[in-house]
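Student: okay, here's the prediction I keep looking at, along with the sequence it came from:
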Amino acid sequence: MQIHLLNKVWQESKKQIEADRAILFLNGGTVLVLLVLSVYAKFFGKGQGIEFLFADPFSIRRPYYGLLTSVSEVLWCLSGTVCLFSFTLLNTIYPNRKANLFVLCSAIGIFVLLADDLFRITLILRDVARIPKGVMYLVYGTGAIAYGLCFWRKLLSTPYVLLIVASILFGISGLVDTLHIQGHGAPVMLEDGTKLLGILNIAFYFWHVCRQEIIKRKYGIS
């Protein structure tokens, strides 16, 4: 039974990827850029320069300081805004549907993560209240699981492969963060690079899902 279920999920995942090759180009292109940066840092000893790309913005002397951190925050904001605007539109066209609640809860979750990323809530709680990062990661992980349990039927009708990929990438990022791997370049790529790629998948996912929901309501598709 489990093998049959896994096979079904795998076949559905293949269909989703084949149906939208932009997913492959999106992830492949980003991985290629991060790989090139990693190779550059390794062979030219520019690991610290790579770290600057993921540092807290910004510095007048170094315009690129925190560049990729800012990109991550823009992607979070884009995803949340798309979901929130879509919710208001969907709720006007066809109110009181569970799909609308799905989009609203998605927006709330995204803005919570954006607030943490932007205002460094996890870091502040660690330094002020002595709450370990691992505890906050557990809180966010529990929230993600609760979200999945509440909307699993809806999630299965969407390109959930993107969410699975994002979850794995966030898991890698959190693990590297808690392990405190020493070095320049490679550790920051494993932590912040995977996080950036995860956020990119999240942004693409909700752009697609919200667009499809609006199209369904426009043409009266249930």
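Tutor: Cool, got the structure.

Student: C-alpha only now, for contacts and for neighbours.
Tutor: Fine.

Student: the longest helix in the chain is where?
Tutor: If you go by DSSP state H, the chain has its longest helix at helix 67-93.

Student: helix or strand right after that helix?
Tutor: Using DSSP states H and E, the helix or strand that follows helix 67-93 towards the C-terminus is helix 98-119.

Student: give me the distance from that following helix to the chain's centre.
Tutor: The gap between the average C-alpha position of helix 98-119 and the chain average comes to 11 Å, counting by Cα atoms, centre = their mean, to the nearest Å.

Student: mind giving me the packing neighbours of that helix?
Tutor: Taking 3 or more Cα pairs under 8 Å, 6 or more residues apart in numbering; DSSP states H and E as the contact definition, the neighbouring helices and strands of helix 98-119 are helix 67-93.

Student: so which residue is dead centre in this protein?
Tutor: Nearest to the mean C-alpha position of the chain, counting by Cα atoms, centre = their mean, stands residue 199 at 2.6 Å.

Student: ok, second structure coming up, stack it against the first:
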Amino acid sequence: MRALSVNWLHFVVVLVPAAIALAAYVQPLVPAKLLFLDPLVAATVTDNCCQTYLGIISNLGVFLWFITAATCLFAAYILFTTQTDRKAFEFALFAGLLTAWLALDDAFLFHENIAPKIGIPQNAVLLAIAGFAVAYLLRCWRVILSSDVVLFAFGLGFLFLSLVVDVAHPSTSNLHFVLEDGAKFIGICCWSIFHILTSAKLCRASYMKTG
């Protein structure tokens, strides 16, 4: 397990998305919630539809989900073909599949809109995601602890904070959205950077073994 110390990378990964979220909140041009909401949801709550800025923070988060999923799954393919480290392969595969699921759910509002319409309870989808996440942690904890565990903890912490804000204090105010979706955006950034860097490190280590 690596030493638990905060470095400059952690500050950058947290402060950059935090600054973006704060800028979206204080800008005077449009209501901040229109920038944080999903674009389809934002389009339904504004009379000025449809503008390219609707849901821009949400879209950035979705882009990061998909980039991370693609990176991890490509790393899983490389690690599978080299067959040098099974734990590394499982980490990349589980992380890629979980992140892809989160990306699709976030992009298409699956657990909120699609699932209930086809007879799947929203809570069932959320429990399935939570179960997959727990399986990922149980299967891959050794790789996680040997990597930048502080960055991983930041990712989980901010994503959990976003969930707590949403459940404990539901609101439609601009401040609520910057707290909930701002925390989510920071969490996605931390999650993405952790998994991209870890996947690159594992592939590099595999190359060194086979080279």
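Tutor: That came through fine. All values reported here derive from a predicted model rather than from experimental measurement.

Student: TM-score for this pair?
Tutor: Overlay of the two chains. TM-score (TM-score structural alignment, normalised by the length of structure 2): 0.83; 202 aligned residues with a Cα RMSD of 2.6 Å.

Student: what residues in structure 2 pair up with the longest helix of structure 1?
Tutor: The counterpart of helix 67-93 of structure 1 in structure 2, using TM-score structural alignment, spans residues 56-82.

Student: buried residues in that stretch?
Tutor: By neighbour count, and taking 16 or more other Cα atoms under 10 Å as the criterion, the buried residues in stretch 56-82 of structure 2 are 56-59, 61-62, 64-80, 82.

Student: hmm, back to that, measure the residue nearest to the centre of structure 1 to residue 163 of structure 1 for me?
Tutor: Here residue 199 of structure 1 is placed at a distance of 10 Å from residue 163 of structure 1 (Cα to Cα, to the nearest Å).

Student: intersection of neighbour lists for the two?
Tutor: Shared contacts of residue 199 of structure 1 and residue 163, defined by Cα atoms under 8 Å, 6 or more residues apart in numbering, are absent.

Student: outside of the helix or strand harbouring residue 116 of structure 2, which residues touch it?
Tutor: Secondary structure assignment for residue 116 of structure 2, by DSSP H and E: helix 115-117. When contacts are defined by Cα under 8 Å, 6+ apart, helix 115-117 of structure 2 is touched by residues 121, 122, 125.

Student: just stretch 99-108 of structure 2 next, same as before
Tutor: Everything outside stretch 99-108 of structure 2 that qualifies as a contact, by Cα under 8 Å, 6+ apart, is 59, 62, 65, 66, 68, 69, 70, 110, 111, 114, 129.

Student: pull the number of nearby residues for the nearest residue to the third one once chain neighbours are set aside.
Tutor: When you say that, I think you mean residue 65 of structure 2. With Cα to Cα, 6 or more residues apart in numbering as the criterion, residue 65 of structure 2 has its nearest non-adjacent residue at 5.0 Å, and that residue is residue 103. Here the neighbour count serves as a burial measure; for residue 103 of structure 2 (other Cα atoms under 10 Å) it reads 21.

Student: go on, the one 10 residues further on?
Tutor: Neighbourhood size, residue 113 of structure 2 [other Cα under 10 Å]: 12.

Student: what of the one 10 residues further on?
Tutor: Using other Cα under 10 Å, residue 123 of structure 2 is surrounded by 13 other residues.

Student: okay then, goodbye and thanks.
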